[in-house]
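Undergrad: Predicted structure and sequence below. I'll ask about it afterward.
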Amino acid sequence: MQFDPPLSQGILLRRYKRFLADVQLPDGSEITLHCPNTGSMRHCLFPGEPVWFSTSDNPKRKYAHTWELARNDQGQLIGINTGRANALAEEAILDGRIAALSGYQSLKREVKYGEENSRIDILLSQGSKPDCFIEIKSCTLLEQGPDFAPGTGCFPDAVSERGQKHLRELMAVRAAGKRAVLLFVVQHSGIEKVMPADHIDPRYGELLREAKSAGVELLAWAAELSPREVKLIKELPVEC
């Protein structure tokens, strides 16, 4: 996924009202960005560090600029725009980069399914081959300290009833004889493995382990991040 034109840079001042962030431009002026991230952004907010943003020419938008990347105080890049995760996954699947998800002829987005009124992020199909239901989660939480090995990424970054619902739906899909996949799109250059955030949402961790035991496939793929391009490049281990 290329940014055309490349992203512009500023310095983060603050995030507020959940969906807004103020940055300082190189000329000293300040602008407000749309922050496309509904999570807590735990360990993703570093005032005084560089951020990168895209700009829309849509005159109907109240905020023309969208926050895309951040840099932490260790120099690692973080993908802030969680809306990019599905497109990154779709691009990688269609390019054949994710071998575990190759061999399908049809790819559909946002298909209604399940008993809890859900929409699956990606549905892969091919003739008599079992349909493959893929739920995608953006992982940006790098935890550090004595309780975590270096490079440990955790999901979710806040209690997620929606995420719990999706795990239940995936288990039902698997019970019906179809493929069920949970794909973590890792948008943090410092994350080397993914695990459930039991310290934040213990119920999610319980359901994730239950889902794995039920045959739900757990995948994680790391994104290579830059102001010019973001793409999934390598698989990471999922530990639970």
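TA: Thanks, I have it. What you see is a predicted model; the values in this text were computed from it and never measured.
Undergrad: switch to C-alpha atoms for all contacts and neighbour counts from now on
TA: Will do.
Undergrad: quick one, helices of the chain?
TA: Assigned by DSSP state H, the helices in the chain fall at 84-94, 161-175, 202-213.
Undergrad: Can you give the distance of the first one from its chain's centre?
TA: Using Cα atoms, centre = their mean, to the nearest Å, the distance from the centre of helix 84-94 to the centre of the chain it belongs to is 10 Å.
Undergrad: hmm, who's touching that helix?
TA: For helix 84-94, the surrounding residues in contact (Cα atoms under 8 Å, 6 or more residues apart in numbering) are 1, 98, 101-102, 121-122, 136-138, 185, 230-232.
Undergrad: And for stretch 125-137?
TA: 85-86, 89, 104-107, 120-124, 166, 170, 173, 177-185.
Undergrad: list the buried ones in it?
TA: 125, 131-137 (16 or more other Cα atoms under 10 Å).
Undergrad: Keep only those of these that are in strands.
TA: Among the buried residues of stretch 125-137, the members found in strands (DSSP state E) are 125, 131-137.
Undergrad: before we move on, back to that, what about the contacts of helix 84-94, which are in strands?
TA: Going by DSSP E, the strands hold 121-122, 136-138, 185, 230-232 from the contacts of helix 84-94.
Undergrad: quick one on the thing from earlier: would you list the buried entries among the contacts of stretch 125-137?
TA: 85-86, 89, 104, 120-124, 166, 170, 173, 178-185.
Undergrad: A further structure is provided below for comparison with the first:
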Amino acid sequence: MRFDVPLVTGRLIKRYKRFLADVTLDDGGAEITAHCANSGSMMGLKDPGIKVWLTPNDDPKRKLKYSWELLEIDGAMVGINTSRPNGLVEEAIEAGRIPELMGYEKLRREVKYGKNSRIDLLLEGEGDTRTYVEVKNVTLAREGGVAEFPDAVTARGAKHLDELADMVREGHRSAMVFLIQRDDCDALVLARDIDPKYGEAFDAAVKAGVEVYAIGCRLSADEIIADRAIEVRC
């Protein structure tokens, strides 16, 4: 995925109210407020002064003229925009970078299923062959080289795991794909201390037959590509 417009750089002042971030732009030093499309805690990624990359936009209907895309911390590039993962995983599947999810005739996004939910990606093959794919964006890394999910309590995430397990019981395939949007990790673990109930739901889903994959990203100010398998240690 290439960015549609050149990104602009700045330094983070603060992130607050979950969806807002104040930034000092490098070019000219103006202080602006950017949209932060990330509902997680962003643990370890909010230190004042870190370098950030923003997408500018000139849509008169948008109140905020910048969206926060990337940051750099301890030499690692991290993608924090949670509107990106579904598209990145879709690209990876279509490019054959997740071999276990290849061979389907159709891929659809945001399809209704389960208990008033929408699946991130639905893969459909011949007959009634279906694989339900849930995508989670991962940015937390408290130990060098090891990504963790979640970074906050997520009852919604546990519900998604339950519904994936239900699809397996109905005779379909289900898969959880963790997208590691940082370039310094080669393994994934669950942050069970942060959300024990998510860990329990994860274990139950795996026991029911839900498949689990993790894929890492190559990130730059020009593009983000999900391009390498990450070891799952959950």
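TA: Nice, thanks for sending it over. None of these values were measured; they are calculated from a predicted model.
Undergrad: Leaving out the residues flanking it, which one is nearest to G209 of the second structure?
TA: Ranked by Cα to Cα, 6 or more residues apart in numbering and with sequence neighbours excluded, the top spatial neighbour of G209 of the second structure is V168, at 6.5 Å.
Undergrad: and that neighbour, what pairs with it in the first structure?
TA: Using TM-score structural alignment, the partner of V168 of the second structure in the first structure is R174.
Undergrad: got the contact list for its match?
TA: Applying Cα under 8 Å, 6+ apart, the residues near R174 of the first structure are 180, 214-216.
Undergrad: Of those, which are reproduced in the second structure?
TA: Checked against the second structure using both residues aligned by TM-score structural alignment, their matches' Cα atoms under 8 Å, these keep these contacts: 180, 214-216.
Undergrad: With respect to G75 of the first structure, which of the residues you listed is nearest?
TA: V216 (34.8 Å; Cα to Cα).
Undergrad: hang on, isn't the closest one packed against A172?
TA: No: contact criterion Cα atoms under 8 Å: V216 of the first structure and A172 do not qualify, at 9.6 Å.
Undergrad: Overlap in contacts, these two.
TA: Contacts common to V216 of the first structure and A172, judged by Cα under 8 Å, 6+ apart, are absent.
Undergrad: Looking only at neighbour counts, state which of the two leads.
TA: V216 (25 against 18; other Cα atoms under 10 Å).
Undergrad: Return the residue of the second structure aligned against that one.
TA: The equivalent of V216 of the first structure in the second structure is V210 (alignment by TM-score structural alignment).
Undergrad: Distance check, its match against T55 of the second structure.
TA: For V210 of the second structure, the distance to T55 of the second structure equals 36 Å [Cα to Cα, to the nearest Å].
Undergrad: same thing with R108 of the second structure?
TA: 26 Å.
Undergrad: quick one, which of the two is more surrounded?
TA: A count of neighbours by other Cα under 10 Å puts T55 above the other of R108 of the second structure and T55, at 20 against 12.
Undergrad: Test my guess that D201 of the first structure contacts E161.
TA: No: counting by Cα under 8 Å, E161 is not a contact partner of D201 of the first structure; they are 9.2 Å apart.
Undergrad: what sits against the most centrally placed residue in the second structure?
TA: By Cα atoms, centre = their mean, the second structure has its centre lying nearest to N137, at 1.8 Å. For N137 of the second structure, the contacting residues are 82, 85, 178-181, by Cα under 8 Å, 6+ apart.
Undergrad: From the centre of the second structure, point out the most distant residue.
TA: G28 (31.7 Å).
Undergrad: list the contacts for M195 of the first structure?
TA: Shown in contact with M195 of the first structure (Cα under 8 Å, 6+ apart): 152-155, 238-240.
Undergrad: in the second structure, which of those remain in contact?
TA: The contacts of M195 of the first structure retained in the second structure, by both residues aligned by TM-score structural alignment, their matches' Cα under 8 Å: 152-155, 238-240.
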